[in-house]
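**Q** Here's my sequence, what's the structure:
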Amino acid sequence: MPTVDENPLFDADQSTSDSSEASFTSSVDIDVSATNTPPTSVLQTVNIKSHVPVLLKLAEPNYDEWRCFFDTFLSKFGLTSHVSPLPTSIQRCDLECRIIDQCVQSWLYNSISKDVCTIVCSPHAIAYHVWDDIHTQFRYNELHRTVYLESKFRSLV
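**A** Okay, here's the model as predicted:
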């Protein structure tokens, strides 16, 4: 079993070396800052299909599964603030915030089918509105969809 002296994470002489404590502290600082939103250059390269393997379709009852994957994805990158409250005017004027918002919006469009996209897609939209329109389409139309599916079921021979 390796001893503390053989562990590459620690210096051989920790009691006299102040630099090992400083390097340990700085590595902890890096880990803590990793919980912040990644830079926009990183976000622009993220492939949404590797994080959200479900394509949201109008005809399939997969909204809950899609939403679970997407919520997890947004939380993983610290981006839930782009879809939960309506952005403030200060956020709308911030260039980096607008770029991140466009990334989220692009991920939304790339994780839904064309029939859903025709319903929720609008020019000059922000991610919050697209997110809200998707939620409205699948949650507030449940009664309408239930009646439609029930009538379709009763017409089966």
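
**Q** Please count neighbours and contacts with C-alpha atoms only from this point.
**A** OK.

**Q** next SSE after whichever strand or helix holds Q137?
**A** In this structure, Q137 sits in helix 127-139 according to DSSP states H and E. As assigned by DSSP H and E, the chain's next helix or strand after helix 127-139 is helix 142-154.

**Q** Now do that following helix against helix 127-139, angle only.
**A** Relative orientation of helix 142-154 and helix 127-139, computed by axes from the mean of the first three to the mean of the last three C-alpha atoms, to 10 degrees: 40 degrees.

**Q** Before we compare anything, build this one as well:
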Amino acid sequence: MAQPAEKAFGVTHIKSYIPLVLDMQKMNYDAWRELFETHCLSFSVSGHLDGTSVPATPQDTAWKEHDGLVKMWIYGTISPSLLDTVLKSRCTACELWVTIENLFRDNKEARAIQLENEL
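**A** Sure thing, here's the model as predicted:
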């Protein structure tokens, strides 16, 4: 029987597992994050989100493959405009995860002020 981390490569339609599309306009970060973290935990790749999984060597191909897979899951569940904002070459899944978190956490206060002004 394949290990959960290896079974992760069998996930071909990430939207079947994470049906939400993360979008700055919808402000659905908390729900998206919960689904995404649960999914990664189920497939034993959550260390790629929190930074506890690190390559054994600079050439650790297996680690790079898993990290790339997690990045593809993230890219596959965010809006095109958000993808344009966060897409950068040679970042790790953890760096991408933190970038997205900072966008939404930093934006929360600005969004609250905007909504208050609209009222």
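
**Q** Do you know the score for how well these two fit?
**A** The TM-score (TM-score structural alignment, normalised by the length of structure 2) is 0.87; 119 aligned residues with a C-alpha RMSD of 2.1 Å.

**Q** ok, back up a step: how big's the offset between the helix holding Q137 of structure 1 and structure 2?
**A** When structure 2 is superposed, helix 127-139 of structure 1 averages 0.8 Å from its matched positions, counting by mean C-alpha distance after the TM-score superposition for structure 1.

**Q** nearest residue to the equivalent of Y29 of structure 2 over in structure 1 other than its sequence neighbours?
**A** Correspondence of Y29 of structure 2 to structure 1, assessed by TM-score structural alignment: Y63. Leaving aside its sequence neighbours, Y63 of structure 1 sits nearest to L56 (C-alpha to C-alpha, 6 or more residues apart in numbering; 6.2 Å).

**Q** D64 is in contact with that neighbour, correct?
**A** No. Proximity of L56 of structure 1 to D64 does not meet the contact threshold set by C-alpha atoms under 8 Å, at 9.4 Å.

**Q** who's more crowded, those two?
**A** L56 (26 against 12; other C-alpha atoms under 10 Å).

**Q** name the element the residue nearest to the spatial centre of structure 2 belongs to?
**A** Central residue of structure 2 (C-alpha atoms, centre = their mean): I74, 3.8 Å from the mean position. Assessed by DSSP H and E, I74 of structure 2 sits inside helix 61-75.

**Q** helices or strands up against whatever helix or strand comes next after that helix?
**A** Beyond helix 61-75 of structure 2 on the C-terminal side, the first helix or strand identified by DSSP H and E is helix 80-86. Helix 80-86 of structure 2 sits against helix 93-118, with contacts defined as 3 or more C-alpha pairs under 8 Å, 6 or more residues apart in numbering; DSSP states H and E.
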